[in-house]
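1. model this:
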Amino acid sequence: MSLQTWLVSLFLLICVILCWSVSAQAFAPYPYDSYYSGARFRRGPLMGFDGEDTQLQQLMQNLKPRPTLLIRIASSLGCIAHIHMATAGEIVEVNWLAEHINDPHVKVLDATYEVKPKPNWEEFKNTSYGKFDELIKTHVNPNYTAEHIPNAVHFNLDVAYFPGQYERFSFYSPELFEQYVQKLGINKDDKLIVYSRGPAAGMLFAARVWWTFKVYGHRNIEVLNGGFNAWKSSGHPTESGDKSATQGNWKAGPIDKSLYANFDDLTNDPRGGNLFENKMSAINMLDARPGGQFNGSEPLGFPAPKATGSHIAGAKNVPLPNVVGETGVKDKSALEEALKKAGFDASKSTVTMCNSGVQASMLALGLARLGIKARVYNGSMSELALRASEYINSK
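-> Alright, predicted model coming up:
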């Protein structure tokens, strides 16, 4: 048995003991009959009901004189189930999705995307900004409509974000972003499973959507390991056509700055000042681009008039092939080895970057598997090239 498995087993055993103890007290006939008399009883973290004291008294009358073994076990298992949902991982396997595909509280998002040139940001702002009904109609993805996982709705990166002056995928305000998500039929209590196809074992664009929902405060979201190809190769069914959705009630929270970084954040860091000028000495700046782009043996891919190098001084290269293989995200030992090779310092906070924030999101997903929380620099190299290309000064 591995150390991780042993620790998880020990944790669950402790939960059983704690829940057993709490359930025995919660259902005991005495002294809680008099203690809760006339008081409003609210749901606690280990309780399974919510209501007035009359409901509690009626329940206790039915359970006297002592709770049965079955009730204690059920309470304990309920506690474990609650904990399991609260600590769900960031990556889900195909078999789990196949078993829950018809669960009304599980919503599947297809994040299939084809990279295309950035639209003119001023024109988009004047004609299309926030006009989601029009954008949905004009941005239909043919690969999604041809074939997708049953019940999946398409999450389109060109609709969910807008082209900013410097950023390729700029974030809408929470109030606007939630309008788009609601049009996809998503509710606030839904568990979201997102997949894509193409690069990084079909997980690249799905990771971007995963990170985006996290930034807006939705924690209950996972990426399908291996993407659409993993689903198909396992022999599971698919469907075609566009999936209509009933308006959802999903709500966006404020932008989580512990997960998101922009240019201003990195030039005015509270501990490191201008991190570009200080060679990222205060943080781990992990660059997810291919090694050739990082070291300059391959071109940047966009104009950068003041650039004298191919990456930011102090950045550390963790290319995506070190994070994800042909069938999905690599195991933890491989991820740890990739960080070690890059010179990762666990005592420092972490920011990921790439060309436009997409590969950086995939790297953030890999880091999350190790329990490492990272901010994604949303604008990344494409923003620096337009805004401050002099910071691209190392090879």
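
2. For the rest of this, base every contact and every neighbour count on C-alpha atoms.
-> Fine.

3. quick one: secondary structure of the residue positioned nearest the centre of the chain?
-> Centroid-nearest residue in the chain, with C-alpha atoms, centre = their mean: residue 210, separated by 3.2 Å. For residue 210, the secondary structure call by DSSP: H, G, I helix; E, B strand; the rest coil comes out as helix.

4. distance of the nearest residue to residue 220 once chain neighbours are set aside from residue 100?
-> Distances taken as C-alpha to C-alpha, 6 or more residues apart in numbering place residue 191 nearest to residue 220, at 5.2 Å, with adjacent residues excluded. To residue 100, residue 191 is 11 Å away according to C-alpha to C-alpha, to the nearest Å.

5. Which one of the two is surrounded by more residues?
-> Between residue 191 and residue 100, residue 191 has the larger neighbour count (other C-alpha atoms under 10 Å), namely 20 against 12.

6. wait, what's in contact with the more buried one?
-> Applying C-alpha atoms under 8 Å, 6 or more residues apart in numbering to residue 191 gives the contacts 105, 106, 107, 220, 221.

7. From residue 61, how far out is it?
-> In terms of C-alpha to C-alpha, residue 191 sits 37 Å off from residue 61.

8. need the strands for the stretch 1-150 of the chain, in chain order.
-> Ranges of strands in the stretch 1-150 of the chain, per DSSP state E, counting those that start in this stretch, are 91-92, 106-110.

9. The stretch 201-350 of the chain too?
-> Counting by DSSP E, counting those that start in this stretch, the strands of the stretch 201-350 of the chain are 221-224, 260-261, 283-287, 311-312, 316-317, 349-353.

10. Now render those strands as CSV, adding mean neighbour count and distance to residue 203.
-> CSV is the format used below for these (neighbours: other C-alpha atoms under 10 Å; distance: least, C-alpha to C-alpha, whole Å):
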stretch, mean neighbour count, distance to residue 203
strand 221-224, 26, 7
strand 260-261, 20, 20
strand 283-287, 25, 18
strand 311-312, 24, 25
strand 316-317, 24, 20
strand 349-353, 24, 17
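
11. Out of those strands, flag the one nearest residue 148.
-> Residue 148 lies closest to strand 221-224 among these, at 13.2 Å (C-alpha to C-alpha).

12. I would like the residues contacting that closest one, please.
-> Residues contacting strand 221-224 (C-alpha under 8 Å, 6+ apart): 89-94, 191-195, 203, 206-207, 210, 213-214.

13. next up, for comparison:
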Amino acid sequence: MPQDDPKTLVSTDWLAAHLKDPDLRILDASWYMPDSGRDARAEYEGTHIPGARFFDIEEISDARSDQPHMAPPVEKFMSRMRALGVGDGHQVVVYDGTGIFSAPRVWWLFKLMGHRDVAVLDGGLPKWQAEGRPTEDMAPIVKDRHMTVRFQNQLVRDVTQVSRASKLGSTQIVDARAAARFRGEAPEPRAGLRAGHIPGSRNVPFGLLLNDDQTMKPASETTAIFEAAGIDMSKPIITSCGSGITAAILGLALERAGHDSWSLYDGSWAEWGMFPTVPVATGEA
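-> Alright, predicted model coming up:
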């Protein structure tokens, strides 16, 4: 059983014990691939953990970008969090309807904005429901709360920075996509993208870091998984994936393992695979 840490990952037992804490804020950050046939908001409105508010990953993003759900401008994040009643002094717990899939993305967004008291619910809504814990379909009563943002530049990377890291080998790049997509053997789910991976990157499919019940494996196991993929856990890491969602699962696992020098490539393959001027590698790393 992973140790509860209100800055990274908490168990359903922990959340149940703290459910009525006045400064706890729970966010449903469910997001599904476009071809999944699932409607995250509709599912939230039908059933959610008591008091949870819906964090819309697509809407709380940078509307000026051509890339999907890029990190929002600071002002937009602040205004949306005020509308959700989330702000300074709150312990935030984020969950999703898969188990651990999109919730770490929102955990990373809060960290990016300088809010440190945020954790992912281990096993998410499926585990919570499987244990017979309470749910509701009522919208929570929301009171405005100011949020102070201190943007953490070191937690995000753009295509220029990643290209430099790829060329120089100065920072390790770890890709969370499935192995067949990494090798360029499976088509990308988004149209118009080349197949393959960033030259020099390593592959740790995010599913390797999770147990069958979609809880995260212990830090000792995840460290061994990264090392088996050829990653030096003492050196800086950039995480990547299809569109910046599951790259955050790698970030959460790294943080749990005590690695404090990692960042997320926000554009990920949705950006890199579209750029005609950056190289693409195929086959094994």
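
14. where does the TM-score land?
-> Here the TM-score for the pair of chains, by TM-score structural alignment, normalised by the length of structure 2, is 0.90; 276 aligned residues with a C-alpha RMSD of 2.2 Å.

15. before we move on, the earlier item: for residue 249 of structure 1, which of the strands of the stretch 201-350 of structure 1 is the nearest?
-> strand 221-224 (16.4 Å).

16. which residues of structure 2 does that closest one align to?
-> Structural correspondence for strand 221-224 of structure 1: residues 118-121 of structure 2, per TM-score structural alignment.

17. Once aligned, what mean separation remains between that stretch and structure 1?
-> When structure 1 is superposed, stretch 118-121 of structure 2 averages 0.5 Å from its matched positions, counting by mean C-alpha distance after the TM-score superposition for structure 1.

18. picking that back up, redo the strands of the stretch 201-350 of structure 1 as a markdown table? Include distance to residue 185 of structure 1.
-> Shown next, in a markdown table, are the strands of the stretch 201-350 of structure 1 (distance: least, C-alpha to C-alpha, whole Å):
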| stretch | distance to residue 185 of structure 1 |
| --- | --- |
| strand 221-224 | 15 |
| strand 260-261 | 26 |
| strand 283-287 | 35 |
| strand 311-312 | 41 |
| strand 316-317 | 39 |
| strand 349-353 | 31 |
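
19. What lines up with residue 15 of structure 2 in structure 1?
-> Match for residue 15 of structure 2 (TM-score structural alignment): residue 97.

20. Check the gap between its match and residue 195 of structure 1 for me.
-> Residue 97 of structure 1 is 11 Å from residue 195 of structure 1, by C-alpha to C-alpha.

21. same thing with residue 353 of structure 1?
-> Relative to residue 195 of structure 1, and taking C-alpha to C-alpha, residue 353 of structure 1 is found at 21 Å.

22. again with residue 347 of structure 1
-> 32 Å.

23. The two: who's more crowded?
-> Remark: of residue 347 of structure 1 and residue 195, residue 195 carries more neighbours, 32 against 9, as counted by other C-alpha under 10 Å.

24. Counterpart of that one over in structure 2?
-> Counting by TM-score structural alignment, the partner of residue 195 of structure 1 is residue 95.

25. okay, the strands of the stretch 1-150 of structure 1, which one's buried deepest?
-> Across the strands of the stretch 1-150 of structure 1, averaging neighbours per residue (mean count of other C-alpha atoms under 10 Å) puts strand 106-110 on top, at a mean of 23.

26. how far apart are that strand and its match in structure 2?
-> So strand 106-110 of structure 1 averages 0.7 Å relative to structure 2 (mean C-alpha distance after the TM-score superposition for structure 1).

27. show me what contacts the residue nearest to the centre of structure 1?
-> 194, 221, 222, 223.

28. next one: residue 106 of structure 2
-> 29, 57, 94.

29. returning to what we had before: between the contacts of residue 210 of structure 1, which sits nearest residue 330 of structure 1?
-> residue 223 (13.8 Å).

30. do you know how far the closest one is from residue 149 of structure 1?
-> Using C-alpha to C-alpha, residue 223 of structure 1 is found at 14 Å from residue 149 of structure 1.

31. number of nearby residues for residue 334 of structure 1?
-> Counted with other C-alpha under 10 Å, residue 334 of structure 1 comes out at 14.

32. how about residue 316 of structure 1, what's its partner in structure 2?
-> By TM-score structural alignment, residue 316 of structure 1 lines up with residue 202.

33. no wait, residue 204 of structure 1
-> Residue 204 of structure 1 maps onto residue 101 in structure 2 when the alignment is built from TM-score structural alignment.

34. quick one: what's aligned to residue 155 of structure 1 in structure 2?
-> Checking TM-score structural alignment: residue 155 of structure 1 goes with residue 55.

35. What is the burial count for the residue lying closest to that match once chain neighbours are set aside?
-> The shortest distance from residue 55 of structure 2 to any non-neighbouring residue, by C-alpha to C-alpha, 6+ apart, is to residue 29 (4.9 Å). Residue 29 of structure 2: 28 surrounding residues under other C-alpha under 10 Å.

36. wait, what's in contact with residue 29 of structure 2?
-> Residue 29 of structure 2 makes contacts with 54, 55, 56, 57, 94, 95, 96, 102, 103, 106, as judged by C-alpha under 8 Å, 6+ apart.

37. Next one: the last one relative to residue 263 of structure 2, how far apart?
-> The one in question is residue 106 of structure 2. In terms of C-alpha to C-alpha, residue 106 of structure 2 sits 14 Å off from residue 263 of structure 2.

38. Would you tell me which helix is longest in structure 1?
-> For structure 1, the helix with the greatest residue count under DSSP state H is helix 3-26.

39. mind checking how far it is from the chain centre?
-> 28 Å (C-alpha atoms, centre = their mean, to the nearest Å).

40. Can you show me the helices along the stretch 51-200 of structure 1?
-> Applying DSSP state H, counting those that start in this stretch to the stretch 51-200 of structure 1 gives helices spanning 53-63, 69-86, 94-100, 121-127, 132-138, 142-146, 157-160, 174-183, 199-202.
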